Structures are given as C-alpha cells and as structure tokens.
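1. sequence and computational prediction follow.
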Amino acid sequence: MEGTTPPRTYEDSALPAGYDGPAVERWSAEPDKRAGRTAFQRDRARVLHSAALRRLAGKTQVVTPGTRGQGWDASPRTRLTHSLECAQVGRELGASLGCDPDLVEAACLSHDLGHPPFGHNGEQALNEFAADCGGFEGNAQSLRLLTRIEPKRFVRDPAAAPGAAAVGADLVSVGLNLTRAALDAATKYPWPRGARPADPASPKFGVYEDDRPVFDWVRKDAPGTRACFEAQVMDWADDVAYSVHDVEDGLHAGHVDPGCLHAEPERQEIFAVAVGRYVPADTDPAELAEALDRLLAQEWWPHGYDGSAVAQARLKDATSQLIGRFCLAAEGATRGAYGSGRLTRYGAELVVPREVRLECAVLKAVADRYVMQRAEQELLRADQRIVVAELAEALTARAPEGLDPQFRALFDQAGDDRARKRVIVDQIASLTDASARSLHAWLTARRSP
C-alpha cells in the first residue's frame, strides 16, 4: 500500500562489519530465507552449491589426472581443488587484514568458474573463434556466468535487469544474484577488452560489452580501473596457491627434477621463462637467481625428492611453509603501510614485497618449464585446440542441435548471428574436458557424408 514502509530484510539489519549498504545490494533485491546469516555467507553458499563450481572437477589444472608419474595413485589438482585451496588461503589472509572472510572465500571460489575445457589452451582457441563477437576471456566469462548463465535467480520484468539473459517472454536470469561486493571481489581485471591501464594490447579483461550494464552496476563509485582490496587478496591467494601447488604436483608426478634447480643451464632456462611472462621484461635474471637461492636455502626445502612417504611428508611441509611465507609477507607489508585497522573495499592496497613476488614468479616458471613445456604436453595442447575449433565449427553448422536445453532456448531467442555465436561460446565454455571431447566426437560423427 502506498506510504507503507517495506519490511527490513536480514541483510538490511545485519551489515557485515566494515561494509556499507551498497556493498550488500543485489541486482535483484531478495530477502533472506533464514535469519542469522550475513549477505556474504549467502554469497559463499551460492557459489559453493553451484553446478559451475562442480564442473571444475573435470577441468585440468596442470598435470593431467591418470598420467603415470611417481605412482599410479597420484592425484594431481584439478581446477576445483585449486579453487578450494585458493579459497582457504584467501579466507585466512583476508581475515587477517580485516576483510569479511566469507566474502573473500566466495571470490576465490568464483575466480576460475569461467575457465573453459582445457584451461588456458581452450581459452586461446575460444578467443580465436569469438574474435568477431567480443572475444573470449576466462575472467570475463566468470562474471557472465555469475550474473547470467548459472541458473539460480530469475526476475519477471526484463526492464529490472537490463542485459540479463532472457529465458522466456517475461523471465530473465540474473545468475546467482550475488552482492555487489562479491561480484567486485571476484573481478580481477575491472575493465573491458582493450582498456587495461598502460597496456591496451593485453588479452586480459573482465567484462564483455554485452555485460556492461551489470558490470557498471558492480563498479558504481569504484575508483577507475582499480581492483577492490578483496579482489587483490583473491588475486594474490590465486598466485600463491597455483605457484606452490603446481610445483608440488610437478615434483610428485616426476616432471620436476630437484637437482635441476641447482644446475646450469637449467636455471637460466627457468629465468628466461619468468622474464616477460611472470615478471616485467626488464627484470634482472640475477634477482630471480637470488630469489630461487633464498628458497633453496630454507631447511624445509624438499631437496632430493624421491616420492617416498618421508619425502612426500617433507614436500607437504614445504608447501605449507611456502604458503605461510608468501601470505605472512603480504600481511606484514600491508599492515606496515596501513596500520592495524579493518581493511576493506577501496580503503587500502595489498602490499606484497618485491622479493616475495619474485620468489612466487620463480616457482611459476619452474612449473611452466618442466610441466607445461614438456613435448607430450604440446602434442596434447595441439589436439585440444583442434577439438575446441572443430567443436565450435560443428555447433555453428548444426545449432541448436548439440546445445543443452538452457543454451538451445537462448540460441532460439538470439536476435542476430553475433548473439547466436556468443551462445555457442557459452555452451563450449561450460563443458568439462571429457564432455567437450564427447560432444565433439558425437557431432563430428554426425557430419553429412
């Protein structure tokens, strides 16, 4: 009735400490079903229960599951286990700095949701296919998935959610309908394609043009292209988790020889991989050598790893020591710059000492050199690119055949070829490694003679 004050929701009455009302707003307002939860606890639960998160179990991280390494029981990380570990690292680091831990965990769980089958290799192939409809980038796809594709919340009035994915005459999807702060925290690259500060040619971006309405809503009152503090924590947690764990998986699978880290010219090859890819191109390799030597000098470093139970225990301890080293350094430097107060949103920048960033970069380069650059991996990547390219071609020719019901409906409602192509991209990006190969085999087998 006109003049009646609407009832307050639980989110209205219980703001998480350090956050204001706009931070917990959702694109489509909705009351909580249960008292006692914060808005960010709801966000974390929604991501944790999403199908998109479960699908990450079928997407390779670095070492392909089932390959012969130090033992048949090796269990390398997938995108899912990486995301869970990233979430644990980010939650603790964020909490130590005053962030809401559920908010940071939700962002960490979300950060890889948009990755397509076959990881960065599939991302490259999809970007080539999507060149004329806005390109493809895993981080931009994550935002699209969170705000459009993952079916959780629908609104009846399309005008209430401009840009959302239409699913019927009077329904549009707003995805998981997370809070503004959660979506912002999951946005590692808060700019559209070609707008990265100081590097417009960079392939990294966080939003497609189709998704600008919700992106602009998320970034309301944000200072330009600066990532929020929680996103910076998520980004560093991601770097820490994958740099440390990729080396752990590489050692356990037998791809990384610990002795090579002491030998020439192997060390120079590692530094060459790091420069330009993981550190600025003008970085002195001598600094990287010093960074690697600092790590090798630690008494907990897993020298002479041989896969035995004792060696595995030492390796696991080294993993814990490295994560602690990298996170404590960031916590200490950030506290030194900003003091002991609660750090949230745009009130601070995460400070990571240069020496620690170089140590992290060296670990990334080790995994890159000895795991990702193996000859058999390049053969596998070439095959994966063929699968994605042929799958995209087959779906373009046969769609809506081959599309899941969700994407079939969007394809039928698309207004032009560009929009239909984006639906095909969304379908492929949603697949696991195995389902991409299965759909590729089914479609290519059905080609007309």
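-> Thanks, I have the structure now.

2. from here on, contacts and neighbour counts on C-alpha atoms
-> Will do.

3. around the residue nearest to residue 110 when sequence neighbours are not counted, how many other residues sit close by?
-> Closest residue in space to residue 110, ignoring its immediate chain neighbours: residue 186 at 6.3 Å, by CA to CA, 6 or more residues apart in numbering. Look at residue 186: counted by other CA atoms under 10 Å, it has 31 neighbours.

4. hmm, residue 186 is touching residue 114, no?
-> No: between residue 186 and residue 114 there is no contact under CA atoms under 8 Å: 11.2 Å.

5. any residues in contact with both of these two?
-> Common contact partners of residue 186 and residue 114 (CA atoms under 8 Å, 6 or more residues apart in numbering): residue 143.

6. comparison target below:
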Amino acid sequence: MTLAPYACRPEDSRGRLHPESMSTFRSPFQRDRDRIIHSSAFRRLKHKTQVFVEHEGDYYRTRLTHTIEVAQVARTIAAHLGLNTDLAEAVALAHDLGHPPFGHTGEDALADLMAPYGGFDHNAQALRIVTRLERHYAGFDGLNLTWETLEGIAKHNGPVIGPRASGSHSVPEGGTLPYALAECNAAWDLELDTFASAEAQVAAVADDVAYNHHDLHDGLRAGLFTEADLMDLPVTRPAFEEVDRLHPGLDPTRRRHEALRRVFGTMVEDVIAVAQNRLEASQPQSAAEIRAMDGPIIRFSKPLYQNLKAIKSFLFTRMYRAPSVVVERQRVTAMIRDLFPLFLGDPALLPGEWRADVAAAGDETELARVVLDYVAGMTDRFAIQEHERLCGGGGGNGGA
C-alpha cells in the first residue's frame, strides 16, 4: 500500500531506546505490534472488565475483546486514509494495557489510594508496563518499542501538557505529570506538548467508535435498557428505522445487530469523511506537520460529536450508574481498598518475584508504586480470589 505523505514511515522511525538490529521480514511498527500481542499484560486483558465484572457473563466485552475491536476499526480507518496501519494497530492494541482490575472503578479506587504517592493514570501505567514491567528480554526491561508507538500511547488523546493540552489524560497548567509518564518522558522526550501522529489519533477515535457501539450492545443484553429506549436517541433511532423499513418483522436479535452495525458504520464513515476534508484543506506533507497542528486531524464531525454526547449521557445514567452496576462498583472498590493497604503494610505478602522490587524501594512512595504495579496488574478474577484468600468473604471492608 502506498503511504500518504503525512503517514509515519518505518524507515523514518526515531528508533528504540535500546538499539536493535532490524528484523529481516518485519518493519519496526510490525515488530512493536507483535511484541504487544505476545506480552503478559496483553494476555491479562482477557480477564479484565470493560463495564461488567469479568465473571458476570460470557457475552459481555472484556478489555481484550474491546482492544481487538479498536484495532480492527483503527486498521480500517488508517488504510482508507493512506496511513501506516501497523502503527495504528500497535497503538490501538496497547492503549488499555495499563487498566487495573474492575475497569474505571478500579482505576478510581487506585487513584485515590495513590494520591499521596504520585497518583495513578491507566494511560501512564501502560507506558510503565511497556518500558519497565514486562521483563522477558535479555537486553532490556519492557518491550523496547519505537518512539512513535510510545508517543502514540502517551498522547493519542491529544497533547498532555502546554496550551493545546486536551483529552482525559491532559495535565492542567501547573499540574504534575503522572509519575509513570514523567519517568518515561525523562528517559526519552515524547514531546508531550504536541499532537501525536495521525495513526495514534486514529487509534483514539477507534476507541470511541468501539465503546459507543459495544456499550449499547452490552447494555441491551444486560437488560439495563431496551431497543424502545434507543428510539429516543439520535443516531440509534434512524438506524432502527432503516432496519424496520428494509426488513419488516425481523426477529429481535437480528434487528438489534443490524441497527447497531449501522450505528458503527455511521461513526466510521463520519470520521473518514471529516479526516479527508481536513487533510485536503491543510495538505500536510509530513507526520511532523500533523503533530504541529493546532487541533486533531482525526475526529468526529461537530454534529455527530453532539449526537454521541447524547448517547454517552444516556449510557452514563442507564448503564454506568445503573443500580445493579453501582452495587457491584461499591463491592469491587472495597476489595481494592482492602488489598492495597494490606500489601503496603506487609509487602512480604507479595509473590517472590516481586521481592527484588520491594528490596530496591528506598521509601514508602517507591514501595507504594511497587504495590500499585502488582495490584494494577491483577485480573478481575485474580483480585477476587486474592481478596477471598487474604481478607475472607466476598465483599470488602473498605467501604464504597
């Protein structure tokens, strides 16, 4: 495939922190993608929740199935825009590696517990995993990914610092970088005040496309709302109306699938159309020009963005804060609040392979970060098992 002038080219990569010889049959970005797929952290995504706790049902999305869906969308969009599909896929596959057990609920609990020790951010934790915590290679810790992939993980949602800082992982003026991101950036400047490559921006939008689609599907399957409720929303209503017009009397399962895949297609087509228009207008001639822009080149149109905000608001009320989900959030929050101080107070409870990190910790902050690495790496089921083993009972004692 011929790459567009604004695409990231593997031959122009800034390389790796630890120099390695080139692969005879894979580009640097293909190699990054493969290392991510073969990492321990990637395998653990199979048993980490998306919205529902992992054991609640075999049909709900996990972090792994979500990640695979994001990678598929990213490849589709990147290929159509003449971007490097391998880099877009690598960033997509790595974007959720830092998520702790129990999804955003676990992240919120760990952020509170880590507030005295430099905080916690799953995006920064993903960088810590791929630069330090994966320990399989003889010559280095981490996966030794290219600069472009690390940059994409760090700022696929937009600049992290500076006047253009945006997105959920940005740091306000005068704020402090998450320590895991600060450590990575100190070792290798990721230019946190600029936008990421177009490939990384594609991965970020693909994340939005995937979860907007599958959260609707999972919420319906869980019975938290019905198809009739979706007839009051933009995007979903015309999708169902079109299916009813083309396939009257379709059985409910097929009707749901047909409508939601149209929602999916609407989002992807919108992103591609907007990107094509913006690229045609700006005529960037290099990836560096993409990074230097005042805003993202890959994004939803303003009308669709507003419509998706309405859907997200609906999902927040009817799904993320549904009574049954809130009860489970309280239960798993209590588990994290039990486990973290338990390991911090008695690090001998950590497995043997963590003892060297404990011994190297010079103070309580460094010890807390070791405990965080261990707890954040747990799967849902392992966290539940460890809580049962160490604390007893299925709930927690830490409160909601």
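-> That came through, no problem. Because the structure is predicted, anything quoted here is derived from the model rather than measured.

7. circling back: the residue nearest to residue 110 of structure 1 maps to what in structure 2?
-> By TM-score structural alignment, residue 186 of structure 1 lines up with residue 153 in structure 2.

8. contacts only, for that match.
-> By CA under 8 Å, 6+ apart, the residues touching residue 153 of structure 2 are 91, 94, 95, 123, 126, 127, 200.

9. can you check residue 92 of structure 1 too?
-> Neighbouring residues of residue 92 of structure 1 by CA under 8 Å, 6+ apart: residue 101.

10. what's it aligned with over in structure 2?
-> Structural alignment (TM-score structural alignment) places residue 92 of structure 1 against residue 76 in structure 2.

11. show me where structure 1 has strands.
-> Using DSSP state E, the strands found in structure 1 span residues 154-155, 165-166, 172-173.

12. longest helix of structure 1, counting residues only.
-> If you go by DSSP state H, structure 1 has its longest helix at helix 309-338.

13. ok, average deviation of it from structure 2?
-> With mean CA distance after the TM-score superposition for structure 1, helix 309-338 of structure 1 departs from structure 2 by a mean of 2.1 Å once superposed.

14. in that helix, which residues are buried?
-> 311-312, 314-316, 318-319, 322-323, 326-327, 329-335, 338 (16 or more other CA atoms under 10 Å).

15. got it, and stretch 291-310 of structure 2?
-> Judged by neighbour count using 16+ other CA under 10 Å, the buried positions of stretch 291-310 of structure 2 are 291, 295, 296, 297, 298, 299, 300, 301, 304, 308.

16. just put those residues in a markdown table and tack on distance to residue 60 of structure 2.
-> What follows is those, written out as a markdown table (distance: CA to CA, whole Å):
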| residue | distance to residue 60 of structure 2 |
| --- | --- |
| 291 | 36 |
| 295 | 35 |
| 296 | 32 |
| 297 | 32 |
| 298 | 29 |
| 299 | 27 |
| 300 | 26 |
| 301 | 29 |
| 304 | 26 |
| 308 | 21 |
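
17. farthest-separated two in the residues you listed?
-> The distance between the two most remote of the buried residues of stretch 291-310 of structure 2 (CA to CA) is 25.9 Å, for 291 and 308.

18. for residue 175 of structure 1, what are its contacts?
-> Per CA under 8 Å, 6+ apart, neighbours of residue 175 of structure 1: 145, 146, 147, 148, 149, 150, 151, 152, 153, 154.

19. so how far is residue 144 of structure 1 from whatever residue of structure 1 lines up with residue 336 of structure 2?
-> Aligned by TM-score structural alignment, residue 336 of structure 2 pairs with residue 388 of structure 1. Between residue 388 of structure 1 and residue 144 of structure 1 the distance is 20 Å, computed by CA to CA, to the nearest Å.

20. need the contact list for residue 222 of structure 1.
-> Counting by CA under 8 Å, 6+ apart, residue 222 of structure 1 touches residue 346.

21. separation between it and residue 105 of structure 1?
-> Distance from residue 222 of structure 1 to residue 105 of structure 1, by CA to CA: 21 Å.

22. next one: residue 270 of structure 1
-> Taken as CA to CA, the span from residue 270 of structure 1 to residue 105 of structure 1 is 32 Å.

23. between these two, tell me which one has more neighbours.
-> Set residue 270 of structure 1 next to residue 105 and count neighbours by other CA under 10 Å: residue 105 wins out with 34 against 25.

24. alignment lookup: that one to structure 2.
-> Superposed on structure 2 with TM-score structural alignment, residue 105 of structure 1 falls opposite residue 89.

25. list the contacts for the residue lying closest to its match once chain neighbours are set aside?
-> Once flanking residues are discounted, residue 89 of structure 2 sits nearest to residue 71: 5.1 Å by CA to CA, 6+ apart. By CA under 8 Å, 6+ apart, the contact list for residue 71 of structure 2 reads 88, 89, 90, 92, 93, 203, 206.

26. what about the third one, neighbour count?
-> To tie it back to what came earlier, the one meant is residue 90 of structure 2. Neighbours of residue 90 of structure 2 under the rule other CA under 10 Å: 31.

27. residue contacts, it?
-> Contacts of residue 90 of structure 2 (CA under 8 Å, 6+ apart): 29, 30, 32, 33, 36, 71, 149.

28. mind checking what the first one lines up with in structure 1?
-> Structural alignment places residue 29 of structure 2 opposite residue 40 in structure 1 (criterion: TM-score structural alignment).

29. I'd say that match and residue 103 touch.
-> Yes: look at residue 40 of structure 1 against residue 103 with CA under 8 Å: they come within range, at 5.1 Å.
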